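Colleague: When you get a sec, could you give me coordinates for this:
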Amino acid sequence: MADREIGVAVLGLGNVGSEVVRILNEHAADFEARVGAPVVLRGIAVRSVDRDRGVPAELLTTDAQALVDRDDVDIVVEVIGGIEPVRTLILSALNSGKSVVTANKALLADYTGELADAAKLADVDLYFEAAVAGAIPVVRPLMQSLAGDRVNRVVGIVNGTTNFILSAMEETGADYADTLAEAGRLGYAEADPTADVEGYDAAAKAAILASLAFHTRVTAADVYREGISKITAEDLASAKAVDCTVKLLAICERVVGADGEERVSARVYPALLPHSHPLATVNGAFNAVVVEAEAAGRLMFYGQGAGGAPTASAVLGDLVSAARNRVHGGKGPDESTYAKLPIAPMGETPTRYHVNMEVADRPGVLSAVAAEFSAHGVSISVVRQEDTGNGASLVVVTHIAPEAALAETVAALDRLEFVNAVTSVLRLEGTGE
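Modeller: From the prediction side, this is the model:
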């Protein structure tokens, strides 16, 4: 065993921070054996020290900067969230030669480059396994296990709130508003669910995954984003009719433009997924990520994507790695951005589409609709028409086409006199066509 202790500062004592502190205290002997030196909690930064938090009062402080600056702190664990003052605190820690473990996806989605540069300059570790999909190990496999492979695609369900809502809508037939309210009552949705249901949370995670998978800096602003707030019970029923479900997917992949240049596409949106796809069976608040690599093939990572204990598990895994490096020398891998691939515009991104419209029930409608798809270079795979009493419901499933071509087609359909409304356009993923 090493003679010196490894001092740890924890910033934040919410659900995750409390679990990190509890597990560190309860399994101190195990952590010492795994690391090769005692891992000692030096202090915990909180907003207020006025209430009982279940830890010794002398460990608590409201001065996070002073805690970070302490000479006996080797590793800073950040589980506060948000951008500032966290960004400043983490940069301060890195610049002073302390390793950092963070679960902050929002910060990393926009500032990974700045933080990674600071870590590299100081020759210390920056670990963030917990920033994507909670306890599910996906960051380290992309950075290390697959470092000798070429990753072509990463697709995942990375937000438990939206997955719970869509799963419940499919199971019960309830509409979005009622299901969101129920998710709030059960504790699956925040009081303000915007970050989850509008896809911001998933987009931040997609940016991190794309950066790791394709050795290119991708920020949240580079990720095309749509949420689930416009999904209806009718969309779920329509998906079921073609043996599909609806999931909010984070999709990161290599695409080749018309000029032959390889680009990175990163996007988040609700999409139809065939029931035969492995992600279609991921229900409730669970997460899963599928990685497709040239040599390894398809790999799937599945588990609890959020919650205090699962996220703490990922944080503590990073803490052990950082502490071992402190004891035995060395450090983890630096950020890899050598590829520097450009970001693909959403209009160039190819996929399939499921277009639902209300039309007049009269001869010639189907042929005229098909002509509009053909005129814009969008090939039709399946057509289904049902009488609604006041007209007809027409569903068109396409072959793969660029987003821009589909958008032009929908705009043209809206102008046809016998198309009452294009009621929904959902992308169709996971069919292999």
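Colleague: rest of the way, CA atoms for contacts and neighbours
Modeller: Will do.
Colleague: how many other residues sit next to residue 63?
Modeller: Neighbourhood size, residue 63 [other CA atoms under 10 Å]: 14.
Colleague: ok, now residue 343?
Modeller: 18.
Colleague: Which parts of the stretch 1-150 of the chain are helices?
Modeller: Using DSSP state H, counting those that start in this stretch, the helices found in the stretch 1-150 of the chain span residues 15-26, 28-35, 64-69, 86-95, 105-122, 139-140.
Colleague: Over to the stretch 301-433 of the chain?
Modeller: Taking DSSP H, counting those that start in this stretch to define them, one finds helices in the stretch 301-433 of the chain at 308-328, 365-375, 403-415.
Colleague: Tell me which of the ones you listed is the most buried.
Modeller: When you average the neighbours per residue for each of the helices of the stretch 301-433 of the chain (mean count of other CA atoms under 10 Å), helix 308-328 leads with a mean of 21.
Colleague: ok, now which ones touch the closest residue to residue 350 other than its chain neighbours?
Modeller: In space, and not counting its chain neighbours, residue 350 is closest to residue 402: 4.2 Å by CA to CA, 6 or more residues apart in numbering. When contacts are counted by CA atoms under 8 Å, 6 or more residues apart in numbering, residue 402 touches 347-351.
Colleague: how does it look with 10 Å?
Modeller: Residues near residue 402 by CA atoms under 10 Å, 6 or more residues apart in numbering: 346-353, 377-378.
Colleague: Can you say which of the residues you listed are buried?
Modeller: Among the contacts of residue 402, those scoring as buried are 346, 348-353, 378 (criterion: 16 or more other CA atoms under 10 Å).
Colleague: Tell me the one of those residues nearest residue 155?
Modeller: residue 351 (13.5 Å; CA to CA).
Colleague: Skipping adjacent residues, who's closest to that closest one in space?
Modeller: Spatial nearest neighbour of residue 351, excluding adjacent residues (CA to CA, 6+ apart): residue 400 at 4.7 Å.
Colleague: The one you found touches residue 433, doesn't it?
Modeller: Yes. Between residue 400 and residue 433 there is a contact at 6.8 Å, judged by CA atoms under 10 Å.
Colleague: I have a second one here; can you model it like the first so I can compare?
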Amino acid sequence: MSSGKPAVRLALLGCGTVGSEVVRLLHDQAEDLTARIGAPLELVGIAVRRLGRERGSLPVDPALFTTDALGLVKRDDVDVVIEVVGGIEPARSWLTEALRAGKSVVTANKALLAEDGATLHDAAAEGGADLYYEASVAGAIPLLRPLRESLHGDRVTRVTGIVNGTTNFILSSMDATGAGFGEALDEATELGYAEADPTADVEGFDAAAKAAILASLAFHTRVTAADVFREGMTGVTAADMASAKEMGCTIKLLCLAERGEDSSGQESVSVRVHPAMIPRSHPLASVGDAFNAVFVEAEAAGQLMFYGRGAGGTPTASAVLGDIVAAARNRLSGTRAPSESAYAHLPIRPIGEAVTRYHISLDVADRQGVLATVAGVFAQHEVSIATVRQSGRDEDATLVIVTHGAPDANLAATVEDLRELSIVRSIASVLRVEGSPA
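Modeller: As a prediction, this is how the structure comes out:
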């Protein structure tokens, strides 16, 4: 199918799992993409680290490959630069060069956007160029564009999400089988859900980067990964999962971003990533396997849920292709995507001021007055106890306490003072509780 218009020319940086799928989709859907855009897409170069690497039956002319990424970006015949390499440098240099030259950029680089998205947005403004990054969070799930465009006339108050498929697979497996963390991680690795080094996933770094991007869009404020409170999920045990079941809950690694007031009454933003118990009645509780889901709450729209596969070559490439189509259409029509909206400049609220609930499991001496002493520590820090459950006797006595909502600093101080009590042999676990009445 010929549109009669000159092709929109693409430069691809990276040809790994995602990049290869982008190439395949560009080839397999070429006719449909031309019809949707109004002009054909032409891939004019692919930057890779090594030219001699085996790339299977990739439908592309080998002459397009180059190791000179910056040279490819600078070419006059490039309209749109697609980056799926990842990392901070040299990706930042490549993309700022493209944007300042007025070339549209499509990127899946969550780490760069979360650490220094400001540089990219400033370069886009300077060059009058488009910056699209739907694939940076939650793979194929159409999430960022609704936040950036569809909900632009609304006031988003809270975003709660499962944005890492590896950790969700592990916790879902622990919930279903009673396995410990190590066993579930081994299964995730064997099935290809977890990397050989799973640190970025299980310690929450990946989710924290995505949380920063979501908060920036939702609250019109520049938020970086350094602003996000982060706690990994390696400490979650089979006993924690069993305790959650007894409460009618499950445990998920959540990203939570919310608008509210700080201790001085000033409007601010809280952004955190940590494991938390949520009721099984919550929409996120049923999200299993390696799926992602994000729950958005807005004043006018109410509650919205976005769900789907959040990772993998094909789902991520799907999001990249969507951005390519949008960027290409804009170039043909001489228009631009919505520019960065960061007018609010809301301060970041520290974790100590976030209001949450705690689930605390204590190994205690089974003797008279223990409960009163423990309750006194909570009262001292103005933390109200919602429920108390005791199991076992003598050396196996355990107290499980769930609090009402309180500032995280008060709850953390309570836990530290409990550690100093002679009647508390150990604190078996501390988990936050979300998604239920405070």
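Colleague: re earlier: run the contacts of residue 402 of the first structure past the second structure and keep the common ones.
Modeller: Retained in the second structure: 346-352, 377-378, out of those (criterion both residues aligned by TM-score structural alignment, their matches' CA atoms under 10 Å).
Colleague: Filter these down to just the ones in strands.
Modeller: For these, the ones inside strands are 350-352, with DSSP state E as the criterion.
Colleague: circling back to that earlier point, turn the helices of the stretch 1-150 of the first structure into CSV, including distance to residue 212 of the first structure.
Modeller: Formatted as CSV, the helices of the stretch 1-150 of the first structure follow (distance: least, CA to CA, whole Å):
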stretch, distance to residue 212 of the first structure
helix 15-26, 24
helix 28-35, 26
helix 64-69, 28
helix 86-95, 20
helix 105-122, 11
helix 139-140, 7
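Colleague: Just list the residues touching the aligned partner of residue 286 of the second structure in the first structure, thanks.
Modeller: Residue 286 of the second structure maps onto residue 281 of the first structure when the alignment is built from TM-score structural alignment. Counting by CA under 10 Å, 6+ apart, residue 281 of the first structure makes contact with 167, 245, 274-275, 288.
Colleague: So what does residue 262 of the first structure match up with in the second structure?
Modeller: Using TM-score structural alignment, residue 262 of the first structure pairs with residue 267 in the second structure.
Colleague: List the contacts of its match.
Modeller: Contacts of residue 267 of the second structure (CA under 10 Å, 6+ apart): 259-261, 344, 346-349.
Colleague: Of those residues, which are still contacts in the first structure?
Modeller: Retained in the first structure from the contacts of residue 267 of the second structure, counting by both residues aligned by TM-score structural alignment, their matches' CA under 10 Å: 259-261, 346-349.
Colleague: Show me those residues that map onto strands.
Modeller: 259-261.
Colleague: hang on, the earlier thing: more neighbours: which of residue 400 and residue 433 of the first structure?
Modeller: Taking neighbours as other CA under 10 Å, residue 400 of the first structure and residue 433 compare with residue 400 leading, 21 against 8.
Colleague: That one -> the second structure?
Modeller: Per TM-score structural alignment, residue 400 of the first structure is aligned with residue 405.
Colleague: and what of residue 239 of the first structure?
Modeller: In the second structure, the residue matched to residue 239 of the first structure (TM-score structural alignment) is residue 244.
Colleague: State whether its match is indeed within a strand.
Modeller: No. Counting by DSSP: H, G, I helix; E, B strand; the rest coil, residue 244 of the second structure falls outside a strand, being helix.
Colleague: Report the contact partners of it.
Modeller: Counting by CA under 10 Å, 6+ apart, residue 244 of the second structure has contacts 175, 238, 250-251, 276-280, 359, 431, 433.
Colleague: Select from those residues every entry located in helices.
Modeller: In helices, judged by DSSP state H, the following of these are found: 175, 238.
Colleague: Could you tell me how far residue 88 of the first structure is located from residue 118 of the first structure?
Modeller: 12 Å (CA to CA, to the nearest Å).
Colleague: now swap in residue 36 of the first structure and tell me
Modeller: Relative to residue 118 of the first structure, residue 36 of the first structure is positioned 27 Å away (CA to CA).
Colleague: can you check residue 405 of the first structure too?
Modeller: Remark: distance between residue 405 of the first structure and residue 118 of the first structure (CA to CA) = 43 Å.
Colleague: all strands in the stretch 151-300 of the first structure, in order from the N-terminus.
Modeller: 151-157, 224-225, 244-256, 262-274, 286-293, 297-304 (DSSP state E, counting those that start in this stretch).
Colleague: what's the closest of those to residue 45 of the first structure?
Modeller: Using CA to CA, the strands of the stretch 151-300 of the first structure put strand 297-304 closest to residue 45 of the first structure, at 26.7 Å.
Colleague: so where is the closest one in the second structure?
Modeller: Going by TM-score structural alignment: strand 297-304 of the first structure matches residues 302-309.
Colleague: now do stretch 353-370 of the first structure
Modeller: Residues 358-375 of the second structure are the counterpart of stretch 353-370 of the first structure, counting by TM-score structural alignment.
Colleague: before we move on, what about stretch 37-47 of the first structure?
Modeller: Structural correspondence for stretch 37-47 of the first structure: residues 39-49 of the second structure, per TM-score structural alignment.
Colleague: Need the contact partners of stretch 293-303 of the first structure.
Modeller: Residues from elsewhere that reach stretch 293-303 of the first structure (CA under 10 Å, 6+ apart): 133-138, 141, 146, 148-157, 213, 278-279, 282, 285-292, 310.
Colleague: Only whichever of the residues you listed are buried, select them in PyMOL.
Modeller: The command below creates a PyMOL selection of those among these that count as buried (16+ other CA under 10 Å):
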select buried, resi 133+134+135+136+137+138+146+151+152+153+154+155+156+157+213+279+282+285+286+287+288+289+290+291+292+310
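Colleague: How much space separates the closest residue in space to residue 353 of the second structure that isn't next to it in sequence from residue 157 of the second structure?
Modeller: With CA to CA, 6+ apart as the criterion, residue 353 of the second structure has its nearest non-adjacent residue at 5.1 Å, and that residue is residue 407. From residue 407 of the second structure across to residue 157 of the second structure, the span is 18 Å (CA to CA).
Colleague: Check residue 306 of the second structure too.
Modeller: Note on residue 306 of the second structure: its distance to residue 157 of the second structure, by CA to CA, is 16 Å.
Colleague: now do residue 337 of the second structure
Modeller: For residue 337 of the second structure, the distance to residue 157 of the second structure (CA to CA) stands at 24 Å.
Colleague: Then residue 346 of the second structure?
Modeller: Per CA to CA, residue 346 of the second structure is found 13 Å from residue 157 of the second structure.
Colleague: go on, residue 352 of the second structure?
Modeller: Taken as CA to CA, the span from residue 352 of the second structure to residue 157 of the second structure is 19 Å.
Colleague: Fine by me, thanks again.
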